[in-house]
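[1] I would like the atomic coordinates for the input below:
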Amino acid sequence: ALVPPVVACVGDPFYKITSEALLVSQQLVKVIRPLDQPERDTFDASPYITDLFTCTIKRLKAADIDQEVKERAISCMGQIICNLGDSLGDDLPGTLHIFLERLKNEITRLTTVKALTLIAGSTLKIDLRPILDEAVPILASFLRKNQRALKLSTLAALDILVKNYSDSVTPAMIDAVLAELPPLISESDMHVSQMVISFLTTLARVHPLSLAKIGGSSILSELISLVRSPLLQGGALSAMLEFFQVSMVTSSSLNR
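    Take a look at the predicted model:
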């Protein structure tokens, strides 16, 4: 009963109503198809998928709308793909390419990175191959931007992409990311360093051959410098210990 009036509000000409309606739609998607509690997934969401998708894609495609509406449309569509992506059929690849365009836009890139992280982590195993070749180098380029929130979100996105789409991540994609990492490993920002180390640990697990590239680059020397820092403690220290532990196990397996 809630979906029709909310969908109508998404099409409202007043931006504030549209923005709030998109936020409600995002929450509704999580309720009608709760991925975190499969035992509660007894509700048939199929009658509502088309309406929710149609009203959101219209706002996602629009170029001349309020910034808040743009961001809410990206977040809402990210949730729709995450929870209902297996029901979108032929609409999915085209929608992912819109995300790719939003990723290239300076205004919408941070929100899009967060939405892609959500999609990549979906238990539905959404097929992201149509955009991976172009998306990963773009994400790698964000690591050199002077925007801390973007760096952190990008590292989280790359980590989940490498973890869940290891078969589709090519050596060229990995090289593009590794080239951007050395400047991020520093005691001046331990949280960013921790995220980088966690990413390297994931990479060592799912792409063991990349260890040679890590060892043969300035990444290893930056890691050693960080090990010597008295500021290395807490989460960053735990991440560092895990990285070297995984690296040793992986190296031993490769040398057998």
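[2] going forward, measure contacts and count neighbours with C-alpha atoms only.
    Fine.
[3] What helix or strand is Ser153 located in?
    Here Ser153 is covered by helix 148-164, with elements defined by DSSP states H and E.
[4] Could you list the residues in contact with the helix or strand just after that helix?
    As assigned by DSSP H and E, the chain's next helix or strand after helix 148-164 is helix 171-178. Helix 171-178 has contacts (CA atoms under 8 Å, 6 or more residues apart in numbering) with Asp133, Val136, Pro137, Ala140, Ser141, Ser210, Ile214.
[5] Please go through the chain and pick out the longest helix.
    When the chain is parsed with DSSP state H, its longest helix is helix 234-255.
[6] what packs against the helix holding Ser153?
    Applying 3 or more CA pairs under 8 Å, 6 or more residues apart in numbering; DSSP states H and E, we find helix 148-164 packed against helix 109-120, helix 129-142, helix 190-206.
[7] what is the orientation angle of the last one with helix 234-255?
    When axes from the mean of the first three to the mean of the last three CA atoms, to 10 degrees is applied, the directions of helix 190-206 and helix 234-255 differ by 20 degrees.
[8] in the strand or helix carrying Ser25, what's buried?
    Following DSSP H and E, one finds Ser25 within helix 15-32. Judged by neighbour count (16 or more other CA atoms under 10 Å), helix 15-32 contains these buried residues: 15, 17-26, 28-30, 32.
[9] And for stretch 135-145?
    Ala135, Val136, Pro137, Ile138, Leu139, Ala140, Phe142, Leu143.
[10] Apart from its neighbours in sequence, what residue is nearest the second one?
    This means Val136. Leaving aside its sequence neighbours, Val136 sits nearest to Met173 (CA to CA, 6 or more residues apart in numbering; 6.2 Å).
[11] number of nearby residues for that neighbour?
    Look at Met173: counted by other CA atoms under 10 Å, it has 18 neighbours.
[12] what's the answer for the one 5 residues further on, then?
    If you count neighbours by other CA under 10 Å, Leu178 ends up with 19.
[13] Then Arg129?
    Applying other CA under 10 Å, we find 15 residues neighbouring Arg129.
[14] before we go on, could you also do this sequence so I can check it against the first one:
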Amino acid sequence: MKCDECPYKRIFNRIWKTMGLLLRVGAIFALIAILIAIPVVLAWLDVSNVLPNSLSESLFAYIGGIFGGLLSLAGVYLTIKSALKTRKLDLEIEYRPLLSVGVVDSKDRSHHIGLELFVLTNSSLFNDSHLEWLGERLLIENLGRGEVAEFTVGQLSCSPISCPEGFNLNGREWKVCKLFDSIPRVIPMSRSIEIHLGIPTPIDGVTVKDFSLRLEYEVEMFARGVYSEEADRYTLNFCVDARFSPRGLNSSIDSIVFNRDDARIQ
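    Below you'll find the predicted structure:
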């Protein structure tokens, strides 16, 4: 569990904010009490030059001036705070990231650090320790007017939806693992990152004849804008046709569905 997701840290931050608010309110009331006490103390000391009029009139005028000034100051503060909040919201909406997904041909992966997803089948038909990388890759591009300050991948799933008759794939869902996911990712405007897909190779003897299967992926993504404190949640669904033969792997990515949730995720 990440530290930011720890419930104890959230409780501590809430208590810390409440204590800060109480200290600020206490300081304001202490200042008001001091300002009101000054003329009372001076009158009690019989300083006539300070209060030339009657004591009651001077105290009412003094206290009224204090409260009037405080109300004016509070109005200015609330106006500035509202304007800053509106400006922040406008910037968040104006520079909100907008991601798109596409499929491009693979290139030399040794010259590019992307995000790599690979499948573990736990099946006797595949060698999970030997991966075959697809010839196509997914391209996640930022089409918005602002930078993506933080891009992360959440839950993953992969399910085989078709395979040759007579083969048992041991369950309906395979485990999907991530490589290079711990690297902080920033996507500038009009830039992109790549997602490479790897699947295990069949064991010797399975590919004597062509062996094909179709896989369905679901990927959860989070993108936080540079002016946002919250992240937008995206879901990516796509299918992979993989055809193994003695000559190697021939694959393609299709049926891509890419959505952004209306709800904002903290």
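[15] TM-score for these two?
    Superposed pair, TM-score by TM-score structural alignment, normalised by the length of the first structure: 0.18. Supporting alignment: 79 aligned residues with a CA RMSD of 5.9 Å.
[16] hmm, back to that, in terms of secondary structure, what does the longest helix of the first structure contact?
    With contacts taken as 3+ CA pairs under 8 Å, 6+ apart, helix 234-255 of the first structure sits against helix 190-206.
[17] list the buried ones in the following helix or strand past the helix it packs on?
    Remark: after helix 190-206 of the first structure, the chain's next helix or strand is helix 210-215, criterion DSSP H and E. Buried residues in helix 210-215 of the first structure, counted by 16+ other CA under 10 Å: Ser210, Leu211, Ile214.
[18] Give me the residues contacting helix 210-215 of the first structure.
    Ile174, Leu178, Leu203, Ala204, Leu220, Ser247, Ser251.
[19] Now list the buried members of these.
    By neighbour count, with 16+ other CA under 10 Å, the contacts of helix 210-215 of the first structure hold Ile174, Leu178, Leu203, Ala204, Leu220, Ser247, Ser251 as buried.
[20] re the thing from before, next, the buried residues of the helix holding Ser153 of the first structure.
    Neighbour counts over helix 148-164 of the first structure (16+ other CA under 10 Å) mark 150-164 as buried.
[21] Could you check the angle it makes with helix 129-142?
    In terms of direction (the same axes, to 10 degrees), helix 148-164 of the first structure departs from helix 129-142 by 140 degrees.
[22] Going by distance to Glu101 of the first structure, which of the buried ones among the contacts of helix 210-215 of the first structure wins?
    The closest of these to Glu101 of the first structure turns out to be Ile174 (CA to CA; 21.7 Å).
[23] and the buried ones among the contacts of helix 210-215 of the first structure as CSV, adding distance to Val3 of the first structure?
    Shown next, in CSV, are these (distance: CA to CA, whole Å):
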residue, distance to Val3 of the first structure
Ile174, 42
Leu178, 45
Leu203, 42
Ala204, 45
Leu220, 53
Ser247, 50
Ser251, 53
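[24] For the longest helix anywhere in the second structure, enumerate the helices and strands it packs against.
    If you go by DSSP H, the second structure has its longest helix at helix 55-94. Helix 55-94 of the second structure sits against helix 7-44, with contacts defined as 3+ CA pairs under 8 Å, 6+ apart.
[25] okay, the angle between the helix it packs on and helix 55-94?
    150 degrees.
[26] what helices or strands is helix 7-44 of the second structure leaning on?
    Helix 7-44 of the second structure packs on helix 55-94, going by 3+ CA pairs under 8 Å, 6+ apart.
[27] Next, format the buried residues of helix 210-215 of the first structure as TSV and append distance to Ile81 of the first structure.
    As requested, those are arranged in TSV below (distance: CA to CA, whole Å):
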residue	distance to Ile81 of the first structure
Ser210	31
Leu211	33
Ile214	34
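[28] Of these, just say which sits nearest to Val196 of the first structure.
    Nearest member of these to Val196 of the first structure, counting by CA to CA, is Ile214, at 12.2 Å.
[29] The helix holding Ser153 of the first structure vs helix 109-120, what angle?
    20 degrees.
[30] quick one on the thing from earlier: got the buried residues for the longest helix of the first structure?
    Residues of helix 234-255 of the first structure classed as buried: Ala236, Leu237, Ala239, Met240, Phe243, Val246, Ser247, Thr250, Ser251 (neighbour count, 16+ other CA under 10 Å).
[31] who touches it?
    Against helix 234-255 of the first structure from outside (CA under 8 Å, 6+ apart): 190-191, 193-194, 197-198, 200-201, 204-205, 208, 211, 227.
[32] For the residues you listed, which single residue is the most surrounded?
    Using other CA under 10 Å as the neighbour criterion, Ile197 leads the contacts of helix 234-255 of the first structure with 27 neighbours.
[33] what's the distance between that one and Ala149 of the first structure?
    According to CA to CA, to the nearest Å, Ile197 of the first structure stands 17 Å off from Ala149 of the first structure.
[34] Likewise for Thr250 of the first structure?
    31 Å.
[35] do Glu242 of the first structure as well
    For Glu242 of the first structure, the distance to Ala149 of the first structure - CA to CA - is 24 Å.
[36] In which helix or strand does Val176 of the second structure reside?
    Counting by DSSP H and E, Val176 of the second structure is found in strand 175-179.
[37] Show me what that strand is packed up against.
    Secondary elements touching strand 175-179 of the second structure (3+ CA pairs under 8 Å, 6+ apart): strand 115-120, strand 148-162.
[38] Those: which one's closest to Ile38 of the second structure?
    strand 148-162 (52.4 Å).
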